[in-house]
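Asks: quick one, structure for this:
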Amino acid sequence: MTPGIIVAAPASGTGKTTVALGLMAAFRAQGLAVAPFKNGPDYIDPAFHAAATGRDSFNLDTWAMSRAQVAGLAGTAGGADLAIAEGSMGLYDGVAAAGESGIGSGADLAALTGWPVVLVLDVSGQAQSAAATALGFSRLRALPFAGVILNRVASPRHEALVRDGMAGAGIAVLGALPRRADMALPERHLGLVQAQEHGDLPARLAALADFVATHCDLPAIRAAAAGGIAGPQVAVRPPGQRIALARDAAFSFVYPHLLAGWRAAGAEILPFSPLADQSPDPSADVCWLPGGYPELHAGALAAADGFRSGLAGFAATRPVHGECGGYMALGAGLVAADGTRHRMAGLLGLETSFAARRMHLGYRLATLAAPLPGQAPGDRLRGHEFHYATILAQPDAALARVIDATGAAVAETGSRRGSVTGTFFHLIAPAGG
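Replies: Sure, this is the predicted structure:
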């Protein structure tokens, strides 16, 4: 089993993604094989992890995945020298009710894997008092705890004061990063700007690796790595044997563990680009449109007549499914932020708008009322929804009964019309799997 660490923080916005990427790139630059992971539902950070390490990054989600599923995916780190998992939100943050193997928190993942926590602390505006935060996070639960990396340190004197407080609390300081605004990656409304949109990403990662290597104790961090779990990978049922998968800047949000699971089951993935006006491969037996940013490319999608007609022809004889952005693209129309309505594929009656933004965020448990590719009526699926679209119309039959993590019903039931289906949630795993 591969020893590892979990890079966590007290809250979002403290710099844990910067630190996690820097550590991944720095250890790789030393010649180590680094296996990256992401706690919880996120489809943007894993692409950066893959660029930093040269390996696929898999999501480990204790709310949506069973212990066996987490162990199987963590076991893919076999052969690596070090596993580095990036946390989500605050270390202990999750939902109120446990799912398959926890509430989705980084703390649950640390307890499950045995990977010690490296806590990234934004020490802006405080000095010795930061030790109280670190001490509380280290003791709230009996978790493996490696120490802290101080972020946004103002000066050598500031660092000395913070270190003094940590020494008094018995907390190991594994690094101290000075304030460097140029080290942060640009963001947009769903998180970081996607990795594929950074033409200078290799240079950015190299600079980040140097920055972290200069200001962190890499030998101590590697020595602190421990734990690890492994097991056989839980089989994933693919939506078809030959899967036409939309894949470009508008449709890029698909979980790597699903793609790996489909391939392991013997399925073949046939990518195509709607933005390039391409149609699904006619030899495919199913078409899958993942989420992404259709709102940023609505004009190009509206003008993609070849894609639209090819998709309609495909849907006449074979199933087509869309998730979130893919679901919106299957609808009748999408209103962009400037109020302009753009024609979409028209295979469903869904109308969405970004002119009046409303955030939809959270775990989803769906019980299917009708089949979708790879799943049967009555199947229960765990997933996650995150978008800012407002539903103007959703006239087709509901695809599923959908509830959130508290058990409350949500209006985003998905839709079905003939062989075409769509959901606002991104599938993570079957419930009980």
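Asks: from here on, contacts and neighbour counts on C-alpha atoms
Replies: Will do.
Asks: what's around Thr133, how many residues?
Replies: 13 (other C-alpha atoms under 10 Å).
Asks: give me every residue that touches the residue lying closest to Asp81 once chain neighbours are set aside.
Replies: Sequence neighbours aside, Ala33 is the residue nearest to Asp81 in space, at 5.2 Å (criterion: C-alpha to C-alpha, 6 or more residues apart in numbering). Ala33 is in contact with 27, 53, 79-82, counting by C-alpha atoms under 8 Å, 6 or more residues apart in numbering.
Asks: residues touching Met166, list them.
Replies: Met166 touches 128, 130-131, 134, 172-173, counting by C-alpha under 8 Å, 6+ apart.
Asks: switch to 7 Å and redo it
Replies: Contacts for Met166 (C-alpha atoms under 7 Å, 6 or more residues apart in numbering) come out as 131, 172.
Asks: assign it to helix, strand or coil.
Replies: helix (DSSP: H, G, I helix; E, B strand; the rest coil).
Asks: what about the closest residue to Leu348 other than its chain neighbours, how many neighbours?
Replies: Nearest residue to Leu348, sequence neighbours excluded (C-alpha to C-alpha, 6+ apart): Gly331, at 4.5 Å. The local packing of Gly331 (other C-alpha under 10 Å) involves 24 other residues.
Asks: this one next, for a side-by-side:
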Amino acid sequence: MTTPGLMIAAPASGTGKTTVMLGLLRALTQDGVAVQPFKSGPDYIDPAFHRAASGRASFNLDSWAMDGGLIDAIVREGAGADMVIAEGSMGLYDGVASRGATGNGASADIARRMGWPVILVIDVSGQAQSAAATALGFRQLDPDVPFAGVILNRVASPRHERLVRRGLESVGIPVLGALPRRGDMVLPERHLGLVQAMEHPDLDRAIADYATFLRDHADLPAIRRAAARGEVADHHAGKLPPPPAQRIAIARDAAFSFLYPHLLEGWARAGAQILPFSPLADEAPAADADLVWLPGGYPELHAGRIASAQTFLDGLRHHAQSRPVHGECGGYMVLGDALIDKAGQHHAMAGLLGLVTSHAQRRMHLGYRHAQLLAPIAALDAGTRLRGHEFHYSTIVAQTDAPLAHVTDADGVPVAETGSHRGPITGSFFHMIAPAS
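Replies: Coordinates of the predicted model:
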């Protein structure tokens, strides 16, 4: 693959790179450019916004969790596009202390590996020529990370823009856009980040507004020219992860949506049947499914509806009598005896695991996870090593079943949230990203 690409990154979270990303995707798509989006890091919300903006599925690329063959296999999904745009996470060089499969999880790892020049989105609020020092530091910290230029965000006035541009011109850094301060250019958020794309009240209009904003204040032709062609190994170099079963019933709705796109793609490419169903619509999983998979999401916001979804719960329990069920994070909580919402109200769940979780006792759990299975997850045998990510605010009140895995963080420190299993019923708080080599 030699599709030209770019990385939209920033010095830190909250600088506006997602707004820039969505605006660019939509504006270029409107111009007839087939743009393939990617997301650096384990964020499972942004890819759905990318898809809404570009019309193409977006995939995560993660240098800590994925080996080189898997990264290459995922990037090959962009074959046939005119251009690649990847969105970074946090700051460009932010990652964990310990190196993983191909890096420490920083967006810079992906830009370096793929040869995609970085466009740095800088929030210039409260500074002028000093912004040049920030940009210069990011350009020079690692000479192997290609650097295209900057887009200035939250510019206060034409005079402010002139001052910032003057500083950047003095060090030879191109300015590819200057976005005026706009209080309405903010996507709604909740405790795990952005509100999901499917829940946004008028997402298409919002993205169209971002596209117009970028057209008016960024140099789209210069941005396209800045893209560089990255080299990806041939199709024998790596494969997407294989499916854990042949017929997989997957819960898909506003309560269950956090499943990495490359897993779904890999399972489907390998011939698995993906059988979606909606617990919120009180649908039972397919009767002929070999495996039921409940992804993460926001079941705590819909606990009352889930508790009263008798067709879903009965179907899930019937399946569990003879075939495996797996839940990740929110899906894991639904497999338990009860879920306590942030108001302290108890909601009876499926009762397939002896687990009670609470959002009334909030505590953030965040970070990469390495897990070695102590029991199988469907076709994933005991002993299988997995890399994944955990992000939630729930607290375990009770857990009576055997641990599912030995789990550590990225630095090898044991983690108390081991998941649990009861016969073929398994669950974990970590979201699987890839098998570990």
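Asks: measure the residue nearest to Asp81 of the first structure to Ala52 of the first structure for me?
Replies: 11 Å (C-alpha to C-alpha, to the nearest Å).
Asks: just to revisit the earlier point, pretty sure the residue nearest to Leu348 of the first structure sits against Arg343.
Replies: No - Gly331 of the first structure is beyond contact range of Arg343, at 8.5 Å (criterion: C-alpha atoms under 7 Å).
Asks: can you show me the helices along the stretch 251-400 of the second structure?
Replies: Here the stretch 251-400 of the second structure has its helices, by DSSP state H, counting those that start in this stretch, at 261-269, 303-307, 310-320, 330-335.
Asks: just those helices: most buried one?
Replies: Burial of these is given as mean neighbour count (mean count of other C-alpha atoms under 10 Å); helix 330-335 ranks first at a mean of 28.
Asks: mean deviation, that helix versus the first structure?
Replies: Once fitted to the first structure, helix 330-335 of the second structure is off its aligned match by 0.3 Å on average (mean C-alpha distance after the TM-score superposition for the first structure).
Asks: and of the helices of the stretch 251-400 of the second structure, who's closest to Ala73 of the second structure?
Replies: helix 261-269 (9.4 Å; C-alpha to C-alpha).
Asks: in the first structure, what range does that closest one match?
Replies: The aligned range for helix 261-269 of the second structure in the first structure is 256-264, by TM-score structural alignment.
Asks: post-alignment, that stretch versus the second structure, mean distance?
Replies: Mean for stretch 256-264 of the first structure is 0.3 Å (mean C-alpha distance after the TM-score superposition for the first structure).
Asks: make a ChimeraX selection of the buried ones in the contacts of Ala33 of the first structure.
Replies: Per 16 or more other C-alpha atoms under 10 Å, the buried members of these correspond to this ChimeraX selection:
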select :27,53,80,81,82
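Asks: narrow the contacts of Ala33 of the first structure to those in helices?
Replies: Taking DSSP state H, the ones among the contacts of Ala33 of the first structure that sit in helices are 27, 53.
Asks: among the contacts of Ala33 of the first structure, which one lies nearest to Ser419 of the first structure?
Replies: Using C-alpha to C-alpha, these come closest to Ser419 of the first structure at Thr53, 39.6 Å.
Asks: got the contact list for that closest one?
Replies: Per C-alpha under 7 Å, 6+ apart, neighbours of Thr53 of the first structure: 24-25, 28, 34.
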